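Q: sequence-free structure coming up:
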């Protein structure tokens, strides 16, 4: 099995871009990744692309070059980009190709994510009683968690305020205005305990990552980042997850737990070895929950960690240094690749004003996609 190195990353800014199409954003991200890797499009032997709104991301090749490469399209809800990363990396690990690209792109309309429940095999009453509005489910999940583990609503505001501050330092972020905890708490209550500014926004953007066999990475770069693991797991029977099941709850363990454990085992590192984290903060409660699910703290310890600044850029456990989803928004197909872009920049020491200290050596990314698909990725230098 080949080891895999990341030799180039590219990111189209996240936000709103008028008539510019998702495909055009994807092409921009690819060009940036090629430039970063110092290679040409003809050097890329295969591609994997992901999107919610774009049915055929492979068509981005018409804007880059019709070189005839094999290209696979994937969709896995909010885990779409992580799925593209895993498929690209595993194809290289298995020795079929030496150099590949994973790209994600989306252009979402304004408003909360909603969907036809029949797409996910859910009963009609999920839509009939309004539960397929994601804000409602995130609120229910966060409310249960903070109640069970003694976490205050202000701690949720601390998460959001941190991510807005980090977004100010990120020129590619959608929201680049700091907000105080009080402003966040006083904003419109959408679904208790989550207020308006504790949520991310669906938006537009694209990202790309170029990978190769680790043993040939020196041909392209003197600073490769190694993709040690990319693992995806789904729910086990009885586990309750957001808008995902109406079965009896017997085992309340999220798939994120299993994905993170599998990634750490495959990578040969543990949570204690990670220097910088990217966690899916679809809402402020999600970041809190995923800290524990991924093994970085015990349930309920988040209150103390946030109070002491552990998750700040200069803390001992920096989380979402680029502002996460709360500052960047979420174009689904690109979101997990944005996380990897940030980790690569951090591990190379290229993150500028948001660079973490201490010469980071390992990064971790996690995304969660409804109705119960979790992904975890481990990078090292």
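A: Received the coordinates, thanks. The structure displayed is predicted, hence computed values, not measured ones.
Q: rest of the way, CA atoms for contacts and neighbours
A: Fine.
Q: And stretch 129-139, end to end?
A: The first and last residues of stretch 129-139 sit 16 Å apart, counting by C-alpha to C-alpha, to the nearest Å.
Q: putting a second one here so we can go through both:
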């Protein structure tokens, strides 16, 4: 496959709380139009589309894109839990890299309902049944706590017990996320919070309080992917390319006897996807100065520092307390505010991460801009059940 796959346009809309957004089709159309405008092309030049969402009927992708144009191109609907947006991006990148298409759009949106995530079907086997059974065997199952909070809260508790630390580290991550989001006009939660406020917020599960959990959010984002030849032929931007990308699913270690909740929530998926990306691109975590990672809960942000190799296993607390996860430190993690503060509209998240990182590499992130000579940006998008997509973007000189 060709290495010269470029992100020629990105776009997103401000995220909103459930009930305060446009309908999914309007949001998707707006994000697609924004990405096309950023690319500087008409929809008629797009040859394929991959559209991601979790909560919606089949062909919702067409409903959104028909507002942009009815050109007869293939529209593929994608659902891969919380990694849906990046899964759409992964398919778009593959289509261009393989030569099957020269210009493809990936769109993600979600019109969510208030409250915790929940399954939509109770008359058939649960898609995450094996994951939930493993969790139940390890820590039991609460009748009251949200299921996702039980999983990531359990993983957080395992981490704290393993290294003998307190959940103040999770609170500090939440404070950092809000600090970053204050400079992001697309983010839902932009007001500052303190460690004391986070720790005294209502308990959710295990070490997690409410302010350590991402909110249900509505929103949309999109990216236009093209070959270098297509971009140059049309006089388009070739300043950011996808240097490497990998998608992994669960390994035996997720469900094996003796596993732990850290592995159940995707540590090994992320570690292997990151390894593949670093190897393919010929760079290492030491070369990365900006990351958008999947902080659905602050416990997962901490765990992901280590699965992505940003800091050695067991050193996450020092990484946070030393400020190595923010401006002035080793790497700026989630300059957008991340899922915790920007919001987490499931189908849009991966493409919102893409948008932020493209803006960072172009130097277009305004008050969020990571200073210095950025050459690479790393994206991590995780969905339990399971899929993890890690993408490395490179600035082209």
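A: Thanks, I have the structure now. None of the values given here were measured: they were computed from a predicted structure.
Q: TM-score them against each other, please.
A: Laid over one another, the chains give 0.93 as their TM-score (TM-score structural alignment, normalised by the length of structure 1), with 375 aligned residues with a C-alpha RMSD of 2.0 Å.
Q: What residue in structure 1 is paired with residue 344 of structure 2?
A: Mapped onto structure 1 by TM-score structural alignment, residue 344 of structure 2 lines up with residue 330.
Q: Tell me how many other residues surround its match.
A: 29 (other C-alpha atoms under 10 Å).
Q: what does residue 294 of structure 2 give?
A: Residue 294 of structure 2 - counted by other C-alpha under 10 Å - has 26 other residues nearby.
Q: I figured it hits residue 336, correct?
A: No - in this structure residue 294 of structure 2 lies outside contact range of residue 336 using C-alpha atoms under 8 Å: 11.8 Å.
Q: Could I get the contacting residues of the nearest residue to the match of residue 344 of structure 2 once chain neighbours are set aside?
A: Counting by C-alpha to C-alpha, 6 or more residues apart in numbering, residue 202 is the residue found nearest to residue 330 of structure 1 once chain neighbours are left out, at 4.8 Å. Residues in contact with residue 202 of structure 1 (C-alpha atoms under 8 Å, 6 or more residues apart in numbering) are 108-113, 329-332.
Q: so what's the most centrally placed residue in structure 1 up against?
A: Nearest to the mean C-alpha position of structure 1, counting by C-alpha atoms, centre = their mean, stands residue 336 at 3.2 Å. By C-alpha under 8 Å, 6+ apart, the contact list for residue 336 of structure 1 reads 78-82, 365-367.
Q: one more time with 10 Å, if that's ok
A: 78-85, 104, 207-208, 278-280, 325, 330, 365-368, 375-377 (C-alpha atoms under 10 Å, 6 or more residues apart in numbering).
Q: Residue 10 of structure 2 now?
A: 31-39, 105-107, 221-225, 351-352, 354-359.
Q: do that again at 8 Å, thanks
A: By C-alpha under 8 Å, 6+ apart, the residues touching residue 10 of structure 2 are 34-36, 38-39, 221-224, 354-355, 358.
Q: Just send the residues you listed back as JSON lines, with neighbour count and secondary structure too.
A: Putting the contacts of residue 10 of structure 2 into JSON lines (neighbours: other C-alpha atoms under 10 Å; DSSP: H, G, I helix; E, B strand; the rest coil) gives the following:
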{"residue": "34", "neighbour count": "20", "secondary structure": "helix"}
{"residue": "35", "neighbour count": "26", "secondary structure": "helix"}
{"residue": "36", "neighbour count": "24", "secondary structure": "helix"}
{"residue": "38", "neighbour count": "17", "secondary structure": "helix"}
{"residue": "39", "neighbour count": "22", "secondary structure": "helix"}
{"residue": "221", "neighbour count": "36", "secondary structure": "strand"}
{"residue": "222", "neighbour count": "37", "secondary structure": "strand"}
{"residue": "223", "neighbour count": "31", "secondary structure": "strand"}
{"residue": "224", "neighbour count": "27", "secondary structure": "strand"}
{"residue": "354", "neighbour count": "28", "secondary structure": "helix"}
{"residue": "355", "neighbour count": "22", "secondary structure": "helix"}
{"residue": "358", "neighbour count": "27", "secondary structure": "helix"}
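Q: I appreciate the help and will end here.
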